[in-house]
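[1] pasted the sequence and its predicted model underneath.
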Amino acid sequence: MREYRFLFRKTWQEFYSEAEVWNPRDPERQLILDQPPPNHVRIDWYPSLEAIGEWDSSLKCIVTDFPLDPSGSLDLTMIKKYWFMDEVIPVDPIRWRPFEPANPDKLSALAIHNLTENGGVLKIIDRPSPKTRKMRALRLRVISCARSVESWLAHPLFSLLVVLLCFALWWQLYIFAYESLPFPPGREPYSAIFVRRVRRIMGRGT
């Protein structure tokens, strides 16, 4: 069951959609105009390394401020848990290449200084495993199917059809119970008279 945990965890697309709802005018720049709080670093999470080069047309990233340790280092496991990532990969702002930290769970203060160009934004990407990619794609398909069903349920004609089907099922169960369950004399349910009349009209009984 543990291998399917990503079915219950949000994907990059879902985090970005929530940012759009929060600020539909400009979700990518929701925090850019403000400075991060003291002892925090601003992180831009991009879906891929190629997406960083598209900043001139649309900054497709998610922006969040994360606290630093007392030593000035950054706990990468905190980011993994917050965004449900397998591995946090910082991006070198000069070479535009992935930066491999010596400790995969922590980024030193010196590394943060260099990667943010002395107080700028730390760009990161995710490196999901093939299994995680599969689970995320499956989750997105499930969400898409659920939204399709939800749109159908919102349609008045479909809702009416569901009500009619439920009533037909209830009617069949009621007739089955009336024919199968013995009632003491004088204790028949009030609607049994209606059932007998309907069956007499349909020619199925007396």
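    Arrived safely, thanks for sending.

[2] CA only for contacts and neighbour counts going forward, please
    Will do.

[3] Ile112 contacts Lys106, correct?
    No - in this structure, Ile112 is not within contact of Lys106 by Cα atoms under 8 Å, at 10.4 Å.

[4] and the two? Which one has more around it.
    Using other Cα atoms under 10 Å as the criterion, Ile112 and Lys106 rank with Ile112 on top: 20 against 16.

[5] mind listing what's buried in the helix or strand containing that one?
    Using DSSP states H and E, Ile112 sits in helix 109-115. Neighbour counts using 16 or more other Cα atoms under 10 Å place Ala111, Ile112, His113, Leu115 of helix 109-115 among the buried residues.

[6] hold the first one in mind and look at this next one:
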Amino acid sequence: MLKTLRPALLLFAMLSLLTGLAYPLLTTALAQALFPQQANGSLIEKNGQIIGSRLIGQHFSGNQYFWGRPSATSPMAYNAGGSGGSNLGPTNQAQLDAVKANVEQLRKAHPTESGAIPVDLVTASASGLDPDISLAAAYYQMARVAQARGIALAQVHKLVDDHAIAETFGLLGEPRVNVLELNLALDALK
């Protein structure tokens, strides 16, 4: 029995060292060497303080800021430890009520906007943590932000366009802006 058990235990130990120690150390070292910003969470610093990540949305509620997508995480919005969507279908009454409430809030905050509200401003994403909004969602909010900050609409429009991110690989997704980076650029104006 020991004759057959010894090779199995030796193979188990070697594979454990290889896949449980060597491989993770190698991939971590390569990631740190080749992609240090991404490997460390794509963190954004301001005045030496970490204020967020390019990959995780944050809640902005003031009229002077662009607002991101609604978050369905719990127990609080944009909780990275509780990532996940609501899993409510498009005909679920709770989903319909949430979208209706979001539409009412946006109509109240943007009384001069008569067009359709971009869908990403009223529905949560699958992760509940999206850091980006579509250009349409940013354009929809520009007048409110310009008025709240007392700056020209053209200046806000240029800022949005300057922070636009093209489709991934030129064909995946749609043009978008990172809400945190855009709001930081707004704060840097004054």
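    Thanks, I have the structure now. Here the structure is a predicted model, which is why all the values come from computation and not from measurement.

[7] how close are the two chains, by TM-score?
    Here the TM-score for the pair of chains, by TM-score structural alignment, normalised by the length of structure 2, is 0.25; 75 aligned residues with a Cα RMSD of 5.1 Å.

[8] can you give me the strands in structure 2?
    43-46, 49-53, 132-134, 164-165, 176-178 (DSSP state E).

[9] equivalent analysis for structure 1, please.
    Ranges of strands in structure 1, per DSSP E, are 40-46, 62-67, 74-75, 88-90, 106-107, 122-126.

[10] how about the ones you listed in JSON lines, adding distance to Val163 of structure 1?
    What follows is those, written out as JSON lines (distance: least, Cα to Cα, whole Å):
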{"stretch": "strand 40-46", "distance to Val163 of structure 1": "46"}
{"stretch": "strand 62-67", "distance to Val163 of structure 1": "43"}
{"stretch": "strand 74-75", "distance to Val163 of structure 1": "54"}
{"stretch": "strand 88-90", "distance to Val163 of structure 1": "50"}
{"stretch": "strand 106-107", "distance to Val163 of structure 1": "57"}
{"stretch": "strand 122-126", "distance to Val163 of structure 1": "46"}
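
[11] so for Leu165 of structure 1, which of those sits nearest?
    strand 62-67 (45.4 Å; Cα to Cα).

[12] show me what that closest one is packed against.
    helix 12-22, strand 40-46 (3 or more Cα pairs under 8 Å, 6 or more residues apart in numbering; DSSP states H and E).

[13] how about it: buried residues?
    In terms of neighbour count (16+ other Cα under 10 Å), strand 62-67 of structure 1 has its buried residues at Ile62, Val63, Thr64, Asp65, Phe66, Pro67.

[14] reformat those residues as CSV; add distance to Arg133 of structure 1.
    Shown next, in CSV, are the buried residues of strand 62-67 of structure 1 (distance: Cα to Cα, whole Å):
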residue, distance to Arg133 of structure 1
Ile62, 19
Val63, 22
Thr64, 23
Asp65, 26
Phe66, 25
Pro67, 28
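
[15] wait, which of the residues you listed is closest to Leu76 of structure 1?
    Phe66 (9.8 Å).

[16] pretty sure the closest one is touching Asp44, no?
    No - Phe66 of structure 1 is beyond contact range of Asp44, at 10.7 Å (criterion: Cα under 8 Å).

[17] number of residues surrounding the closest residue to Ser134 of structure 2 other than its chain neighbours?
    Using Cα to Cα, 6 or more residues apart in numbering and skipping residues adjacent in sequence, the residue nearest Ser134 of structure 2 is Arg176, 4.3 Å away. Arg176 of structure 2 has 21 neighbouring residues, counting by other Cα under 10 Å.

[18] the helices and strands packed on strand 62-67 of structure 1: which one's closest to Thr132 of structure 1?
    Among those, helix 12-22 sits nearest to Thr132 of structure 1 (Cα to Cα), with 12.3 Å.

[19] give the buried residues for the closest one.
    Trp12, Tyr16, Ala19.

[20] do the same with stretch 141-150 of structure 2
    Buried positions in stretch 141-150 of structure 2, judged by neighbour count with 16+ other Cα under 10 Å: Gln141, Met142, Ala143, Arg144, Val145, Ala146, Arg149.

[21] roughly how far does the first one sit from Leu153 of structure 2?
    In this case it means Gln141 of structure 2. 10 Å (Cα to Cα, to the nearest Å).

[22] same deal with Ser134 of structure 2?
    In terms of Cα to Cα, Ser134 of structure 2 sits 18 Å off from Leu153 of structure 2.

[23] who has more neighbours, the two?
    Ser134 (23 against 15).

[24] hang on, the more buried one packs against Val177?
    Yes - if you go by Cα under 8 Å, Ser134 of structure 2 and Val177 touch, sitting 6.4 Å apart.

[25] any chance of a markdown table for the buried residues of helix 109-115 of structure 1, columns distance to Arg139 of structure 1?
    Formatted as a markdown table, the buried residues of helix 109-115 of structure 1 follow (distance: Cα to Cα, whole Å):
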| residue | distance to Arg139 of structure 1 |
| --- | --- |
| Ala111 | 35 |
| Ile112 | 33 |
| His113 | 37 |
| Leu115 | 33 |
